[in-house]
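Participant: pasting the sequence and the predicted model now:
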Amino acid sequence: MTKNVVEDDEQTATKSKSSRTRERLLDAAAEVLSRKGFSGTRLSDIAEQACVQAPAIYYYYPSREDLIEEVMFVGAAAMRTHLEAVLATLPPDSTASERIAGAVEAHLRHELEISAYSYAIIRNANQLPEAISRRALAEVSAYNDIWRGLVADLQASGQLRPDVDPPLARMLVLGALNWTAEWWNPDRGPLEALITTAQSMVLHALRR
């Protein structure tokens, strides 16, 4: 094995370890933000959750704010890409109602089962300085645009109730879905039951 190959392998291993540590810090920060909120989150809490020394965090992020900003952006982007991926798996001939039902399930699964980042975003979005939330809010806006299109498709198909205002309906639905993070836990029953109930309630509220 040549010297260059050995050096390349060492650099790859170092990079991989660095990437894993960065990911662990983001996961830990999301978990702490979910429990303690922006004002209550300290680097020492994140370090303890990630099983690293607090000063080591500065190797990856210049400040607490930079780490939290990255958590919010990564989490918001993951919510958007997850919803897009779920909708892309639906059959091409899916109805507007079926696509909304799929979006409801995607939202709840990501929020309650897949990622602690979702709850971190929901809990802290209104607490963050603009500089920290800017990139995340752009992703949230893109996420809302997907839902805006889903409701518009329902209206275009003639299935949206005439007494329902589309923008208000979209915000009410997303608000209700987001709020489940505040009260739901597995002791209340399986997640599938929550998803089925939410789909039924959303579609009955929106459709003629």
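Facilitator: Yes, it's here.
Participant: going forward, measure contacts and count neighbours with C-alpha atoms only.
Facilitator: Noted.
Participant: longest helix of the chain?
Facilitator: helix 3-40 (DSSP state H).
Participant: just the buried positions in the one helix or strand I46 maps to, please.
Facilitator: If you go by DSSP states H and E, I46 is part of helix 43-50. Of all the residues in helix 43-50, those buried under the rule 16 or more other Cα atoms under 10 Å are 43, 45-47, 49-50.
Participant: alright, now check it against this:
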Amino acid sequence: MAEQTGGRARTGSGRSLPKSHRTRERILDAAARVLGSKGYAGTRLQDVAAEAGIQAPAIYYYFGSRDELIAEVMYVGAHRVRGHVADVLAGLPAETGAMDRILAAVEAHLRYELLISDYTTASVRNAGQVPDAVRERAVAEETAYSHMWRDLFEHAHADGELRADLDLNLTRFLILGAMNWAAEWWDPKHRTLDDLVASTQTLVLHGLGRH
């Protein structure tokens, strides 16, 4: 079940949020699904409205333009995958080794991108399609996320768990790029997500690790 926001729209006191807020979240959920499947050029507000079960003109009450809506989806996708992976890492036992932390991050990223979040799938698939202005907020999140991975690799290198001849920056970009590209080709009818996670972890462990 892909992550959505509208169905979980609750305040801290347990009360439902206002209808206008729930409608806005339903529009965002619908836009994430449409953007992820049809891409930036193919995303029409009419399709988003149909997916959300509202009239198309109602979208303009919440978002000033198609690009403003898409920009929000892109930002949410980048923000949430960063938060999810950070939460997974924070939940690991304190004695977890640096390489095991990288492997945990690999699994968290792939599962979130491909199974949990329509937003992150849409963000990853459209990163190279949308105009710079639409990506502006998402880019800041992507940069922070890249820095998180930089720290993971640097710690593993300092602990002697990575090959000494690796260029850490190139390695980071290659691994993140390969995982993001999986959104374009992975088909659960041919390979399970467990298979994909295990293969990626094996590639990282034996391609990057000292042993």
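Facilitator: Arrived safely, thanks for sending. Since this is a predicted model, take the numbers as computed values, not measurements.
Participant: circling back to that earlier point, the longest helix of the first structure vs helix 43-50, what angle?
Facilitator: Between helix 3-40 of the first structure and helix 43-50, the angle comes out at 120 degrees (axes from the mean of the first three to the mean of the last three Cα atoms, to 10 degrees).
Participant: sorry, back to before: got JSON lines for the buried residues of helix 43-50 of the first structure, with distance to E111 of the first structure too?
Facilitator: Below are the buried residues of helix 43-50 of the first structure laid out as JSON lines (distance: Cα to Cα, whole Å):
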{"residue": "L43", "distance to E111 of the first structure": "24"}
{"residue": "D45", "distance to E111 of the first structure": "23"}
{"residue": "I46", "distance to E111 of the first structure": "21"}
{"residue": "A47", "distance to E111 of the first structure": "24"}
{"residue": "Q49", "distance to E111 of the first structure": "20"}
{"residue": "A50", "distance to E111 of the first structure": "21"}
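Participant: so how far is the longest helix of the first structure from its chain's centroid?
Facilitator: Its chain's C-alpha centre and that of helix 3-40 of the first structure lie 19 Å apart, by Cα atoms, centre = their mean, to the nearest Å.
Participant: same for that helix, what does it pack against?
Facilitator: Counting contacts by 3 or more Cα pairs under 8 Å, 6 or more residues apart in numbering; DSSP states H and E, helix 3-40 of the first structure is packed against helix 43-50, helix 64-89, helix 116-124.
Participant: just how off-centre is the longest one within its chain?
Facilitator: Okay, so that is helix 64-89 of the first structure. On Cα atoms, centre = their mean, the centre of helix 64-89 of the first structure falls 5 Å from that of its chain.
Participant: now that helix against helix 3-40, angle please.
Facilitator: Using the same axes, to 10 degrees: helix 64-89 of the first structure against helix 3-40 is 100 degrees.
Participant: what about the following helix or strand past helix 64-89 of the first structure, how far off from the second structure?
Facilitator: Downstream of helix 64-89 of the first structure, the next assigned helix or strand under DSSP H and E is helix 96-109. In the superposition against the second structure, helix 96-109 of the first structure averages 0.5 Å from its aligned positions (mean Cα distance after the TM-score superposition for the first structure).
Participant: in the second structure, what stretch matches helix 96-109 of the first structure?
Facilitator: Counting by TM-score structural alignment, helix 96-109 of the first structure pairs with residues 98-111 of the second structure.
Participant: now do the buried residues in the longest helix along the second structure.
Facilitator: In the second structure, assigned by DSSP H, the helix with the most residues is helix 132-158. When burial is assessed from 16+ other Cα under 10 Å, helix 132-158 of the second structure yields the following buried residues: 134-135, 137-139, 141-142, 145-146, 149-150, 152-157.
Participant: mean deviation, that helix versus the first structure?
Facilitator: Counting by mean Cα distance after the TM-score superposition for the first structure, helix 132-158 of the second structure comes out at 0.6 Å.
Participant: tell me the residues of the first structure aligned with the helix or strand that that helix is followed by.
Facilitator: Sequence order places helix 168-185 as the next helix or strand after helix 132-158 of the second structure, per DSSP H and E. In the comparison with the first structure, helix 168-185 of the second structure aligns to the range 166-183 (TM-score structural alignment).
Participant: sweet, I'm off.
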